[in-house]
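Asker: Mind looking at a prediction? Sequence and model below.
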Amino acid sequence: MPNFSRRHASLALLAVLAACGKSGPTAPARGAMPQFKRYSGPPVTQVVVQKAERRMFLLNGQTVLRSYNFGLGNQPVGPKQFEGDGKTPEGLYYIDRFNPRSRYHLSVGISYPNERDVAYAAQFGRSAGSDIMFHGRGPEGNVFAPKNRDWTAGCLALTDQEIEDVYAMLQPGVPVMLYP
C-alpha cells in the first residue's frame, strides 16, 4: 500500500506541472456546454494582481468591482522567466483567451509570454513557457490547495465559483497588471 500512495502522489504532482489551460478528464463531455454565469454590471477595464498579498482586483476605471484571494505558482517569489520555474509572471499582459473545457473548471488566459519574455529566455537557450491562466481548482487544486496555497505551475488559482464570476466579467483585450 505505501508504494501506491507514493505513486499516487507522484502522479498528482506531475499533473500539477501540466499546462493549466489544457483540457483533461474533468472537462465536460465533448459536445456538452457548461452553464455560464452572466454579468451585466459595468465592464472590467483592468485587472490588478498583487502577488505578495495574493489579491486580485477587477476594476472599472478606479472602482473596484470585485476582489479575490488566489494561489500562485509553486515558486511564488519573483517573475516567471523560464518554462517549468513554477513562477507567476509580473508586468503588463492582456486577457487573450477563454477555455470553457479547462481541466481546472474554467480558465482565462493572459498574453504571457510577450516578445520581451521570449527574448529574455532565448538568451539562455530556454523557453519562456506559456499557458498562464486564471483558473479554478480542478482535481489537483482540491488535493493541494488545502495544504499549500501556491500549488500551480505558474497560474493564478481561484475557487471554482470565483473563476465562474471572473470568466463572466472579463473580455479579450482587458489589461492585466501583475505586481510583485
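Answerer: Thanks, I have the structure now.
Asker: Going by C-alpha atoms from here, please, whenever you check contacts or count neighbours.
Answerer: Will do.
Asker: now the helices: where do they sit in this protein?
Answerer: With helices called from DSSP state H, the chain shows them at 2-17, 115-123, 138-144, 160-169.
Asker: in the second one, what counts as buried?
Answerer: Put plainly, it is helix 115-123. Residues 117-118, 121 are the ones in helix 115-123 that count as buried (16 or more other Cα atoms under 10 Å).
Asker: Looking at these, which is nearest Met177?
Answerer: Nearest to Met177 among the buried residues of helix 115-123 is Asp117, at 15.0 Å by Cα to Cα.
Asker: so how far is the longest strand along the chain off the chain centroid?
Answerer: When the chain is parsed with DSSP state E, its longest strand is strand 91-99. The chain centre lies 10 Å from the centre of strand 91-99; the measure is Cα atoms, centre = their mean, to the nearest Å.
Asker: all strands for this protein, in order.
Answerer: All strands of the chain, identified by DSSP E, fall at 46-50, 55-60, 63-69, 91-99, 107-110, 133-135, 156-157, 175-179.
Asker: with the buried residues of helix 115-123 in mind, which one is nearest to Met133?
Answerer: Nearest to Met133 among these is Asp117, at 16.1 Å by Cα to Cα.
Asker: Could you give the number of residues near Gly84?
Answerer: A count of neighbours around Gly84, defined by other Cα atoms under 10 Å, yields 17.
Asker: What are the buried residues along stretch 69-82?
Answerer: Buried, per 16+ other Cα under 10 Å, within stretch 69-82: 69-76, 79-82.
Asker: Alongside the first one, take a look at this:
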Amino acid sequence: MFRQLLICSLLVSVSALAQASTIRPGQKVDLVVVDKSASKMEVFFRGKLIKSYRIAMGDNPQGHKQKEGDQRTPQGRYTLDFKKADSAYYRSIHISYPNEEDVLRARALGIKPGGAIMIHGQDPKNPMTPEEAQKFNWTNGCIAVTNNEMDELWQLIDPGTPIEIWP
C-alpha cells in the first residue's frame, strides 16, 4: 500500500512539474530575462521557467549600453514594445531602449544613447550555420537567436511583455 501511494505521489508530482514548465497553445509568456554573462535568455509564465535560449549579443557585451555605436547590449528593465516582421535579421521584437534614465544619462554626458535594440534572428549574409553564429557576439548591441527560435518567441511574446537584462 505504501509503495502504491509513493508511486502515485511521484506521478502526480512529475505531472505537475511538466505542466508548470510548459505553456499551453495560445498562452503568452509574461517575463523575459537575459543573463548577459551566461549568454542566456529565459522566458517565464507565472514565475515558471518555460524555455532557455543561447543568445549572441553586441561585440562588446560587458557593461551597460552608454552610447550609440558602443556595441553593447543594454542592462536594466525594459518592455518588448513592438514586433517587426520584415526585419533585416529575419524577424525582430523591439526592446524599449533607451528609457528615460538612459536618455538623461546620455544627455548629461553630451552623447547619443543609440536605439533600435531588438531581439532578432540570424544575419542572412553570415556564411556560418545558425548554431555556429550563436557561439559569437556579433550584433551591434541587439540580442540574437536562431531563426527557428525567433519563430517560437514570435508566438510566445506579445508587445508589452517586460524584459529584464542583467549583467
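Answerer: Perfect, thanks for sending it. What you are looking at is a predicted structure, and each value in this text was computed from that prediction instead of being measured.
Asker: one step back: looking at the strands of the first structure, which is nearest to Ser5 of the first structure?
Answerer: Here strand 156-157 is closest among these (Cα to Cα), at 25.3 Å.
Asker: against the second structure, where does the closest one fall?
Answerer: Under TM-score structural alignment, strand 156-157 of the first structure corresponds to residues 143-144 of the second structure.
Asker: mean per-residue distance, that stretch to the first structure?
Answerer: Compared with the first structure after the fit, stretch 143-144 of the second structure shows a mean deviation of 0.5 Å (mean Cα distance after the TM-score superposition for the first structure).
Asker: ok so, going back, give the aligned range of the longest strand of the first structure in the second structure.
Answerer: The alignment of strand 91-99 of the first structure onto the second structure (TM-score structural alignment) spans residues 76-84.
Asker: Mean deviation, the matching stretch versus the first structure?
Answerer: So stretch 76-84 of the second structure averages 0.4 Å relative to the first structure (mean Cα distance after the TM-score superposition for the first structure).
Asker: Go through stretch 103-122 of the second structure and flag the buried ones.
Answerer: The neighbour-count check on stretch 103-122 of the second structure (16+ other Cα under 10 Å) flags 103, 106, 112-115, 117-122 as buried.
Asker: Look at stretch 11-29 of the second structure and report the distance between its end residues.
Answerer: Using Cα to Cα, to the nearest Å, the end-to-end distance of stretch 11-29 of the second structure comes to 26 Å.
Asker: and what of stretch 68-76 of the first structure?
Answerer: Terminal-residue distance, stretch 68-76 of the first structure (Cα to Cα): 17 Å.
Asker: what about the aligned partner of Ile165 of the second structure in the first structure, distance to Gln50 of the first structure?
Answerer: Matched by TM-score structural alignment, Ile165 of the second structure corresponds to Leu178 in the first structure. To Gln50 of the first structure, Leu178 of the first structure is 6 Å away according to Cα to Cα.
Asker: More neighbours: which of these two?
Answerer: Leu178 (18 against 15).
Asker: Now do the contacts for the more buried one.
Answerer: 48-51, 89-93 (Cα atoms under 8 Å, 6 or more residues apart in numbering).
Asker: any idea which of these is the one closest to Val143 of the first structure?
Answerer: Looking across the contacts of Leu178 of the first structure and measuring by Cα to Cα, the closest to Val143 of the first structure is Lys51, at 22.1 Å.
Asker: which residues does the closest one contact?
Answerer: 72, 76, 178-180.
Asker: cutoff 7 Å now
Answerer: 179-180 (Cα atoms under 7 Å, 6 or more residues apart in numbering).
Asker: Which residue in the second structure aligns with it?
Answerer: Under TM-score structural alignment, Lys51 of the first structure pairs with Lys36 in the second structure.
Asker: Thought Arg126 was touching Asp117 of the first structure, still the case?
Answerer: No: counting by Cα atoms under 7 Å, Asp117 of the first structure stays clear of Arg126, with 10.7 Å between them.
Asker: Next, show the common contact partners of these two.
Answerer: Contacts common to Asp117 of the first structure and Arg126, judged by Cα under 7 Å, 6+ apart, are absent.
Asker: gap between the closest residue to Gly154 of the first structure other than its chain neighbours and Ala122 of the first structure?
Answerer: In space, and not counting its chain neighbours, Gly154 of the first structure is closest to Gly73: 3.8 Å by Cα to Cα, 6 or more residues apart in numbering. Distance from Gly73 of the first structure to Ala122 of the first structure, counting by Cα to Cα: 22 Å.
Asker: before we move on, back to that, adding distance to Met169 of the first structure, write the strands of the first structure out as a markdown table.
Answerer: Output for those, formatted as a markdown table (distance: least, Cα to Cα, whole Å):
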| stretch | distance to Met169 of the first structure |
| --- | --- |
| strand 46-50 | 11 |
| strand 55-60 | 9 |
| strand 63-69 | 10 |
| strand 91-99 | 11 |
| strand 107-110 | 11 |
| strand 133-135 | 13 |
| strand 156-157 | 16 |
| strand 175-179 | 13 |
